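Asker: Sequence isn't available, so here's the structure alone:
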């Protein structure tokens, strides 16, 4: 295989942190490399060095035979004034992209088809789109361009389970040629296992290479650590003998056997410093009675759309349920209904008297009210002491064990990374000793090490657990069963797990394609009757009205975005005024609900326009 990128003894420091320390590695043609490591450990910096977007302090980076490089960064670089067609397809003539199976596959997999239904059509403007939709467009643009080396920074963010499965299959099919390669930072372990031929672990300025995906990486790392432990035990035995001999001698004699002291120093010279390990702990759980939460004949609506249609669901004590579904099907809505945060259009919600419920939402903004607080203050705000098994420990001791060591406890919450904020959210929730835990996309911003620790906590969780996640590995690891929301207002059991859900979605897409083809054929053979009856085609007046509605809604969405930015600024300014922050948060929730209703209305108008 051709050596596309070569790195020799590269070093790079950012401030006082040594991000790369004499790293040597290479990217070969046909490589699909997954990059893992702690948040803030240097993964993104390594990607930027490989792509040529950042120079190293010393060493050499060469790119032989690389005609083009594509980078999916975590920041939004799309022009809001462009259309979907301009952003994704550029100046490619229609006969070129429409006749290319690979490009059609990208449009279908990420945007809903050649007409890009998922984002409102190829001529839709990017401006009003959500962050998730923009992220899909940026990824689709890169895959259409098909660069020699493709660098992806968290490509599965904002993708549902179905989208992650499609992306893995696409990369395996199109990124295994000897003339191209892909390097992807990811915390999605199922995705890593599905695509990677090699795994790189970035830790302490070094890059450790492992063959294979996540399963092979875990196995090889465990074996390396076992060998290191054997070596360490042998070294410890020698150290004990050596230091015992030194202690037996009188102080006056210690200068005489100088060679013995030098031998001891040599033994401890390669002793590694203690790791700052994340340790999520087994918090106490309040006893749960036989009644948890019941939804009885419950209906939830959003605007004119019915998200949950007369469902009855009894949550049992100790039940562990994973929830999957298409975006917009109502997964988060179901959690809010269970939590009692969303009024039901009809039906009832019953909650047991012993239930102590905690709800982790996707909003990291929940910590904005503590922006000027220190980490230790945010933890003590829940309680200053917590019982862990048989012992009671202080908030400071807890923060230490959760990776907030030394000065990090005095760090302002506003200065924490996304992963650290997520960890702080989880800590605050668990410290309150709940017995019903609702987690909405808990893996967002968490690195693999923290995810593994979280799963260890959930393994021993004694309460009821509901998890909404696109992380297939997490769902299959911590949940006993899975249910699906397929957009029809129902909750469907999945005895076959996530694999069954993907099969159901594939069947639904194929059935939709067959129906569309049948409807199109019927329209072609009976066009005069259809036009006269107006049953399947919109009149010119209806088209004009739909376009006016789309323009009106886009303006309203823009104004909502401006109001949302002002509210965020106001919340940051009033971070210490809890009452004011709660009031502003209520206004923010109203904006979110209004935006969802407008987006549904916009999609309805877009369907008329076609």
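Answerer: Here it is on my side, so go on. Note that the structure is a prediction, hence the values are computed from the model and not measured.
Asker: alpha carbons only for contacts and neighbour counts from here, please
Answerer: OK.
Asker: Which secondary structure state does residue 466 sit in?
Answerer: strand (DSSP: H, G, I helix; E, B strand; the rest coil).
Asker: and the helix or strand harbouring residue 450 with strand 464-468, angle?
Answerer: Per DSSP states H and E: residue 450 is located in helix 448-459. Computed by axes from the mean of the first three to the mean of the last three C-alpha atoms, to 10 degrees, the angle separating helix 448-459 from strand 464-468 equals 150 degrees.
Asker: tell me which strands and helices helix 448-459 is in contact with?
Answerer: For helix 448-459, the packing partners by 3 or more C-alpha pairs under 8 Å, 6 or more residues apart in numbering; DSSP states H and E come out as strand 32-37, helix 472-478.
Asker: again, only this time at 7 Å
Answerer: Secondary-structure packing of helix 448-459 (3 or more C-alpha pairs under 7 Å, 6 or more residues apart in numbering; DSSP states H and E): helix 472-478.
Asker: Which residues does the helix it packs on contact?
Answerer: 161, 189, 190, 322, 455, 458, 459, 469 (C-alpha atoms under 7 Å, 6 or more residues apart in numbering).
Asker: now the angle between strand 32-37 and the helix holding residue 450, please.
Answerer: Using the same axes, to 10 degrees: helix 448-459 against strand 32-37 is 70 degrees.
Asker: List the buried residues in helix 448-459.
Answerer: 448, 449, 450, 451, 452, 453, 454, 455, 456, 457, 458 (16 or more other C-alpha atoms under 10 Å).
Asker: tell me how far it is from the chain's mean position?
Answerer: Here the centre of helix 448-459 is set off from its chain's centre by 15 Å, with C-alpha atoms, centre = their mean, to the nearest Å.
Asker: To what extent is the closest residue to residue 1 other than its chain neighbours buried, counted in neighbours?
Answerer: Take residue 1 and drop its neighbours on the chain: the residue closest to it by C-alpha to C-alpha, 6 or more residues apart in numbering is residue 29, 5.3 Å away. By the criterion of other C-alpha atoms under 10 Å, residue 29 has 23 neighbours.
Asker: residues in contact with residue 29?
Answerer: Per C-alpha under 7 Å, 6+ apart, neighbours of residue 29: 1, 2, 3, 4, 177, 178, 179, 180, 181.
Asker: which stretches of the stretch 351-500 of the chain form strands?
Answerer: Assigned by DSSP state E, counting those that start in this stretch, the strands in the stretch 351-500 of the chain fall at 357-360, 385-388, 391-394, 436-440, 464-468, 481-485, 492-494.
Asker: hold the first one in mind and look at this next one:
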């Protein structure tokens, strides 16, 4: 495989802390690399170095001369004065970019619901992130580097991005380097994993599942005295083998070694025992929504939905943006009153909600981490054993030094961990988590899942993190934006199928977004005959466009050849006239394509 770029003995030091210490590595054609490691261990720093957005203190970064690199930073800033369309495709006319299938795919996957004519400055943070990602992906880079690309993407968007990256190059072409906490995404895309820790980078073959196995093997073979961490890795491995067997088909995943490692590891949780404990704490009645309806302005969020939560139930909620997932949690928590229907709450039910913003810690910013937890309780029970507040704080990644850090000095991920700890030590019997994976690294997520495994209560999780949903919940339901709550017996795969079916029936084009057609629900409807004809036209037009493009390329070659030596001006004039005719035909075909695509919602 051809070398694309790499680092030779690079070192980076911040103040007194060495983040990278003499690291050498490379990216070659066909590499699909995922980077994992604790927050602050240098993943983003290494990516910036390889993208040549930063300079190492020592060593050097090399790049093949003809290699083009596309880089999505966590803080990429777009020109706020541009419209969405201008920010993505520049000054290209609609018929120019719309004739490119790759650009159309990117538009449909990332910005179909973003107002095409809106100023970038008016967009939400999530929308700006989607626009920046779309701008990058329509290019033809040899290497793409993505720092947390799944942030602000829903389950559907993450699935689209995984498919796009898997199909973007031939298996032996291009290079991908991605930093993400989304473990499903890592497993779906990556064939190699880099673990950044303690100033070094260790390489592993395979995606996240293979990495977990290899790390457990490494710890065992090196006789590393890391009891707590190793047990956690083994427990995660048990889940990967038992809960998601399809992952074991990944190359390099040595199943016999995995079976030997996890032979004595119990199931991640004993659901029956936890349900009995939950019943004892809650009684039979938990929370019920009966025929509930709610409208916000002109939009109906819930239209006669019914939901009954059982003691010890573990429910995952997925849904399109704006479908009411957070509002549903607030209704269950008693913060929102429905327009119609009933919300019934058991007498012994105590709820707790982990919000997305974690504003609850604002009034405690002057306290240290340990002080915040000890305000709530010093000892509580997890999985039938007593755990001190200090032990729990340590289990979720707060080292001795961090336990004495003031709340105001914590990162976003650390604040989220601390607030979850506050909720747990308060011993609620119904816990609701709203996008709990934001700003957390994979090790911390595994630690949180370990704590939740032994938590005896009813759990409701709203998340775009597919791995987390499948890992900590036993059933899933979906809000599809039509006011209804849909059960998903086959989980997230079924949700994605339902969304694809909905989009096949209607859709919005980025060309008319912002003109009263920002969603699939408000897109124009066409008859089945018109739809069938549009499909036929689209196939015919794309075939003719390919021929026209080949003709243009042939004529241009002839004109280039004729321009060398003695120039035949009559021949050149004839070729130029022919070129203008073909280009006019090409433009007409592109307009026809746009008309057919609008019927199909592309």
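Answerer: Ah, there it is. Model, not experiment: these values are computed from the prediction.
Asker: about what we covered before: so which of the contacts of residue 29 of structure 1 hold up in structure 2?
Answerer: Using both residues aligned by TM-score structural alignment, their matches' C-alpha atoms under 7 Å, structure 2 keeps these contacts from the contacts of residue 29 of structure 1: 1, 2, 3, 4, 178, 179, 180, 181.
Asker: Which of those fall within strands?
Answerer: 3, 4, 181 (DSSP state E).
Asker: hey, where'd the helices end up in the stretch 251-400 of structure 1?
Answerer: Applying DSSP state H, counting those that start in this stretch to the stretch 251-400 of structure 1 gives helices spanning 258-268, 331-339, 375-380, 395-401.
Asker: Distance to residue 429 of structure 1 added to those helices, as JSON lines?
Answerer: Shown next, in JSON lines, are these (distance: least, C-alpha to C-alpha, whole Å):
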{"stretch": "helix 258-268", "distance to residue 429 of structure 1": "42"}
{"stretch": "helix 331-339", "distance to residue 429 of structure 1": "14"}
{"stretch": "helix 375-380", "distance to residue 429 of structure 1": "10"}
{"stretch": "helix 395-401", "distance to residue 429 of structure 1": "14"}
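Asker: Ranking these by mean neighbour count, which comes first?
Answerer: Scoring the helices of the stretch 251-400 of structure 1 by mean neighbour count under mean count of other C-alpha atoms under 10 Å gives helix 375-380 as the most buried, with a mean of 22.
Asker: dump the residue contacts of residue 432 of structure 1.
Answerer: residue 382.
Asker: which position in structure 2 aligns with it?
Answerer: If you follow residue 432 of structure 1 across to structure 2 using TM-score structural alignment, you land on residue 426.
Asker: Most neighbours out of the ones in strands among the kept ones among the contacts of residue 29 of structure 1, which is it?
Answerer: Busiest of those [other C-alpha under 10 Å] is residue 181, holding 26 neighbours.
Asker: And it? What does it align with in structure 2?
Answerer: So residue 181 of structure 1 corresponds to residue 175, using TM-score structural alignment.
Asker: follow-up on the earlier one: could you give me the residues in structure 2 that the helix holding residue 450 of structure 1 aligns onto?
Answerer: Using TM-score structural alignment, helix 448-459 of structure 1 pairs with 442-453 in structure 2.
Asker: Now for residue 74 of structure 2: which residues touch it?
Answerer: 147, 148.
Asker: Can you tell me which residue is spatially central in structure 2?
Answerer: The centroid of structure 2 falls nearest to residue 150 when counting by C-alpha atoms, centre = their mean (2.6 Å).
Asker: Now do the contacts for that one.
Answerer: Contacts of residue 150 of structure 2 by C-alpha under 7 Å, 6+ apart are residue 158.
Asker: Am I right that it falls within a strand?
Answerer: No. Per three-state DSSP, residue 150 of structure 2 lies outside any strand segment and is coil.
Asker: which residue lines up with it in structure 1?
Answerer: In structure 1, residue 150 of structure 2 lands on residue 156 (TM-score structural alignment).
Asker: With residue 582 of structure 2 instead?
Answerer: For residue 582 of structure 2, no residue is aligned by TM-score structural alignment.
Asker: same deal with residue 416 of structure 2?
Answerer: Per TM-score structural alignment, residue 416 of structure 2 is aligned with residue 422.
Asker: hang on, the earlier thing: mean neighbour count added to the strands of the stretch 351-500 of structure 1, as TSV?
Answerer: TSV is the format used below for the strands of the stretch 351-500 of structure 1 (neighbours: other C-alpha atoms under 10 Å):
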stretch	mean neighbour count
strand 357-360	19
strand 385-388	16
strand 391-394	11
strand 436-440	23
strand 464-468	23
strand 481-485	21
strand 492-494	16
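Asker: TSV please, covering those and showing distance to residue 102 of structure 1.
Answerer: Formatted as TSV, the strands of the stretch 351-500 of structure 1 follow (distance: least, C-alpha to C-alpha, whole Å):
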stretch	distance to residue 102 of structure 1
strand 357-360	39
strand 385-388	54
strand 391-394	57
strand 436-440	34
strand 464-468	31
strand 481-485	30
strand 492-494	32
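Asker: out of those strands, which comes closest to residue 286 of structure 1?
Answerer: strand 436-440 (9.2 Å; C-alpha to C-alpha).
Asker: With structure 2 overlaid, report how far the closest one is off on average.
Answerer: On superposition with structure 2, the mean distance recorded for strand 436-440 of structure 1 (mean C-alpha distance after the TM-score superposition for structure 1) is 0.7 Å.
Asker: helices and strands around that strand, which ones?
Answerer: strand 357-360, strand 464-468.
Asker: Output the contacting helices and strands for the shortest one.
Answerer: This means strand 357-360 of structure 1. Strand 357-360 of structure 1 packs on strand 436-440, going by 3+ C-alpha pairs under 7 Å, 6+ apart.
Asker: any idea of the angle the strand it packs on forms with strand 464-468?
Answerer: 10 degrees.
Asker: how distant is strand 436-440 of structure 1 from the center of its chain?
Answerer: 16 Å.
Asker: got the contact list for it?
Answerer: Contacts for strand 436-440 of structure 1 (C-alpha under 7 Å, 6+ apart): 332, 335, 355-362, 463-469.
Asker: again, 6 Å this time
Answerer: 357, 358, 359, 360, 361, 362, 463, 464, 465, 466, 467, 468 (C-alpha atoms under 6 Å, 6 or more residues apart in numbering).
Asker: Just put those residues in JSON lines and tack on distance to residue 375 of structure 1.
Answerer: Formatted as JSON lines, these follow (distance: C-alpha to C-alpha, whole Å):
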{"residue": "357", "distance to residue 375 of structure 1": "23"}
{"residue": "358", "distance to residue 375 of structure 1": "20"}
{"residue": "359", "distance to residue 375 of structure 1": "20"}
{"residue": "360", "distance to residue 375 of structure 1": "18"}
{"residue": "361", "distance to residue 375 of structure 1": "20"}
{"residue": "362", "distance to residue 375 of structure 1": "20"}
{"residue": "463", "distance to residue 375 of structure 1": "27"}
{"residue": "464", "distance to residue 375 of structure 1": "28"}
{"residue": "465", "distance to residue 375 of structure 1": "27"}
{"residue": "466", "distance to residue 375 of structure 1": "27"}
{"residue": "467", "distance to residue 375 of structure 1": "26"}
{"residue": "468", "distance to residue 375 of structure 1": "27"}
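Asker: No further queries at this time; thank you.
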